[in-house]
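S.K.: got a sequence here, can you model it:
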Amino acid sequence: MDAGFGVVSSMKAADLFLPITIHLWFLYYLLLYCVGAFLLIRAGRLCLPEGVRSIPTRILGSLTMIPGGTLLLCLPLILFLKNTAGLLATGVTFIPEPTSFFAYGFIYLCGWSFWSQRTHLDRLKSWPKSIGSILLTLILYLYWLEFFLQWIGLPAGDLTRSTCDTLGVEIPDRETSMWIGACLSALMIWNGIWGFLGLCLLITNREIPRIRYIVDGSYWVYIIHLPFTVLIPGLLVHQSLGAFPKFFITLGLTTLIGYLSYDWIVRSGVIGKILNGRRWPRALGKAFKNQDLAPLDAPTP
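M.R.: This is a model prediction of the structure:
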């Protein structure tokens, strides 16, 4: 640890504070999407009638109602992901990485459309459909991983060979593997979205205070977790513990610090209002007991 502090002390400030978004890349992308959406809405209200402005959201929403609609939703993702064989590379610079930026942007646009047409999502409230979609996502992942590894130069895996033998076709070349990987990745993304969205709709069809508290605090935990996931393993480096105990100790302490700081510092303050839309009282104890969580600015009867 002393050696580590010596290395850090010898570094320049520019090396310690790099101009990157680090783990906040998702919030940075989300900020860009929201600003872009706001500007488009303002421009649309000035230039286009309501009927024309609503066409994109109505089209995207209606795709969930027709057979094969998911395949059509996959097409833009396939085009975005084709150069990486379906891999969504995280962009951490302030200049967005094109593949992830446009892929996540399209998913954001779809989510925006579905939010205004939430009745379409009622069709997802089915245990067989949700479980089936999640299982299919896992199967697609296994196939995608094989084609992705082949695209980066590794030999074809056993799953690819057995599938090609069964179908009576040759093992695809690198370029074909790139397109197959992009197609499988797009299908995997949408099946995962439908499966987990349906599962959430099924198990959270009523207000559950404990879940509500975890969701409210998740943004804050996400924002502050990285320094602790670096510091805590450093403190445990000389302890005679295995990798898994150290992992779970780091996970537990980081989660504990995150939610305690959220409850004591953030939840009832200005930051809490920014993250959650309004100020809430400290309620960690109520959340453990699954009791009702009342906002500080809720109207009194």
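S.K.: when you work out contacts or count neighbours from here on, use the C-alpha atoms and nothing else.
M.R.: Fine.
S.K.: what comes up buried for stretch 266-278?
M.R.: 266-269, 271-272, 275-276, 278 (16 or more other CA atoms under 10 Å).
S.K.: filter the residues you listed down to the ones in helices?
M.R.: 271-272, 275-276 (DSSP state H).
S.K.: give me the neighbour count for residue 30.
M.R.: 16 (other CA atoms under 10 Å).
S.K.: repeat that for residue 231.
M.R.: The number of residues near residue 231, taken as other CA under 10 Å, comes to 12.
S.K.: any idea how far residue 253 is from it?
M.R.: 11 Å (CA to CA, to the nearest Å).
S.K.: and for residue 96?
M.R.: Counting by CA to CA, the gap from residue 96 to residue 253 is 33 Å.
S.K.: same check, this time on residue 161
M.R.: Distance from residue 161 to residue 253, by CA to CA: 45 Å.
S.K.: would you map the helices across the stretch 201-301 of the chain?
M.R.: 209-235, 243-261, 270-276, 284-289 (DSSP state H, counting those that start in this stretch).
S.K.: please produce CSV containing these, extended by distance to residue 40.
M.R.: Formatted as CSV, the entries for those read as follows, by distance: least, CA to CA, whole Å:
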stretch, distance to residue 40
helix 209-235, 26
helix 243-261, 36
helix 270-276, 23
helix 284-289, 40
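S.K.: burial measure for residue 196, as a count.
M.R.: Neighbour tally, residue 196, other CA under 10 Å: 17.
S.K.: am I right that it is in contact with residue 134?
M.R.: Yes. Residue 196 lies in contact with residue 134 (CA atoms under 8 Å); the separation is 7.0 Å.
S.K.: so between residue 96 and residue 253, which is more surrounded?
M.R.: A direct count of neighbours by other CA under 10 Å for residue 96 and residue 253 places residue 96 higher, at 16 against 13.
S.K.: please give the structure of this sequence too, so both can be compared:
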Amino acid sequence: MTPHTAGAGSGSARTRIHGLDALRAFALLLGIVLHSLLPFAPEMPWLVNDTRTSPAAFVGVYVIHLFRMALFMMLAGYLGRMVLTRRGTRAYLRDRTVRILLPLLAFWPVSVFSLGVLATVAAAQGGGAAPEPPPSDAPPVLLMFTPGQLWFLLVLFEVVLIVLAARAALLRLLGPDRAGRWSARIGGLLAAPGGVLLAAVPYAAALMVQGTDPAQGINAPVTVLPEAAPLIGYLGAFLAGWFLHASPGSLARLAPRWPLLLAAAVLGTVSMLLPVAAGLPLAVGSGLVALTGLLWTYGLTALMVKVFSREHPAIRYLADASYWMYLMHLPLLVAIEVPLAGLDWPVAAKLLLNWVVTTALLLGSYHLLVRRTALGRWLNGPRRRPAAVLPTGSRGT
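M.R.: This next block holds a predicted model:
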């Protein structure tokens, strides 16, 4: 998912969109913030529950959960088509296998399996009950090997396979030229002032298929088996990014609208937090949640592209480090929070201590063990010279 270069202007322009570096770092690091807030969010059972709670932590978790994964998937779709048009389908699939599927398998023992041990320790110290397996009809062996917080890698890989299969069929049916024109038209609609409404449709459909309270968002899968709601919702977000890339200059057209998009996202979020929102019919609630989440996604994308119009070395560094940081963060967060859970400290002090220690360990390990090593090349791909560019011309869908 590394945005080495991208076309922001016309189809012939070759210029890096530096805002995508910021967006990539933001989408992944926001997951770390979300998991750090969960111990303090009232009525949200977690691996370790702190004795101190905060309504602000609940609101923070709620808002981040609204859009973070849709934002990540839309960015993955935009960058995915960028890689495919530059390197071809086989190279793209090989790249996604190496950098998405294999890290899921390789990092699962330390990133996911270790959490059960930490949760048991937390329960023994009075920091909450050890987590029970989520209700599921799946065989127990599948629940034992849950993808945990790395579920998004599994869903993303499933989405990639679906998109590549559908693309191959459409290219045979329509031909590259017609398929390319249709892709550009869809991208143009998505980048239009009302395009966020179109982008929100799959997310709303996913919430209706799921059938639970839409305010909870799309539930993460608890096994490796494909589930309809995550696939529908995140396939839609991925395709939104895919088609936006197919329309030259789409992000440049979105960028000036960031204040309006984010203002609408805030209004939607406030309305969802009001008591009356709990009584909305499923279809209405699903539409409101989906639209609000995509407004955040569009608004933050537009803001990043607008603000980060030139290269910032610190942002580039964080973008490169963010994948490693996300893969390794949760055991650290939980291990640090376990001894803090019973202390009568302010929530802000506990969060600050956890953030400082976790960030120092994650960035330090990335710089020393990952950045200039084979591990870094595996996770982020080969580091390219700043002058390197990616073409933005369309190659079919």
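S.K.: coming back round to it: between the ones in helices among the buried residues of stretch 266-278 of structure 1, which is nearest residue 182 of structure 1?
M.R.: Relative to residue 182 of structure 1, the closest of these is residue 275; by CA to CA it sits at 34.5 Å.
S.K.: how about the closest one, what's its match in structure 2?
M.R.: Matched across to structure 2, residue 275 of structure 1 falls on residue 379, judged by TM-score structural alignment.
S.K.: before we move on, what about residue 111 of structure 1?
M.R.: Checking TM-score structural alignment: residue 111 of structure 1 goes with residue 241.
S.K.: check contacts around that match.
M.R.: The contact partners of residue 241 of structure 2, by CA atoms under 8 Å, 6 or more residues apart in numbering, come to 73-79.
S.K.: ok, residue 20 of structure 2 next?
M.R.: 3, 75, 301, 304-305.
S.K.: ok, and the most crowded of those residues?
M.R.: residue 75 (28 neighbours).
S.K.: identify the residue nearest it in space, chain neighbours excluded?
M.R.: residue 241 (5.9 Å; CA to CA, 6 or more residues apart in numbering).
S.K.: name the element the one you found belongs to?
M.R.: Following DSSP states H and E, one finds residue 241 of structure 2 within helix 228-246.
S.K.: and that helix against structure 1, how far off on average?
M.R.: Following the fit onto structure 1, the mean deviation recorded for helix 228-246 of structure 2 is 1.2 Å by mean CA distance after the TM-score superposition for structure 1.
S.K.: separation between the residue in structure 2 sticking out farthest from the centre and residue 338 of structure 2?
M.R.: Distance from the C-alpha centroid of structure 2, by CA atoms, centre = their mean, peaks at residue 344 (33.6 Å). Using CA to CA, we find residue 344 of structure 2 at a distance of 13 Å from residue 338 of structure 2.
S.K.: ok, the aligned partner of residue 313 of structure 2 in structure 1 - how many residues close by?
M.R.: Aligned against structure 1 by TM-score structural alignment, residue 313 of structure 2 finds its counterpart in residue 209. By other CA under 10 Å, 19 other residues sit near residue 209 of structure 1.
S.K.: repeat that for residue 349 of structure 2.
M.R.: 10.
S.K.: what sits against it?
M.R.: Applying CA under 8 Å, 6+ apart, no residues qualify as near residue 349 of structure 2.
S.K.: do you know how far the counterpart of it in structure 1 is from residue 226 of structure 1?
M.R.: Under the alignment (TM-score structural alignment), residue 349 of structure 2 pairs with residue 245 of structure 1. Counting by CA to CA, the gap from residue 245 of structure 1 to residue 226 of structure 1 is 19 Å.
S.K.: what does residue 26 of structure 1 give?
M.R.: 14 Å.
S.K.: kindly report the same for residue 240 of structure 1.
M.R.: Per CA to CA, residue 240 of structure 1 is found 24 Å from residue 226 of structure 1.
S.K.: likewise residue 61 of structure 1?
M.R.: Counting by CA to CA, the separation of residue 61 of structure 1 from residue 226 of structure 1 is 37 Å.
S.K.: who has more neighbours, these two?
M.R.: Counted by other CA under 10 Å, residue 61 of structure 1 and residue 226 do not tie: residue 61 has more neighbours, with 24 against 14.
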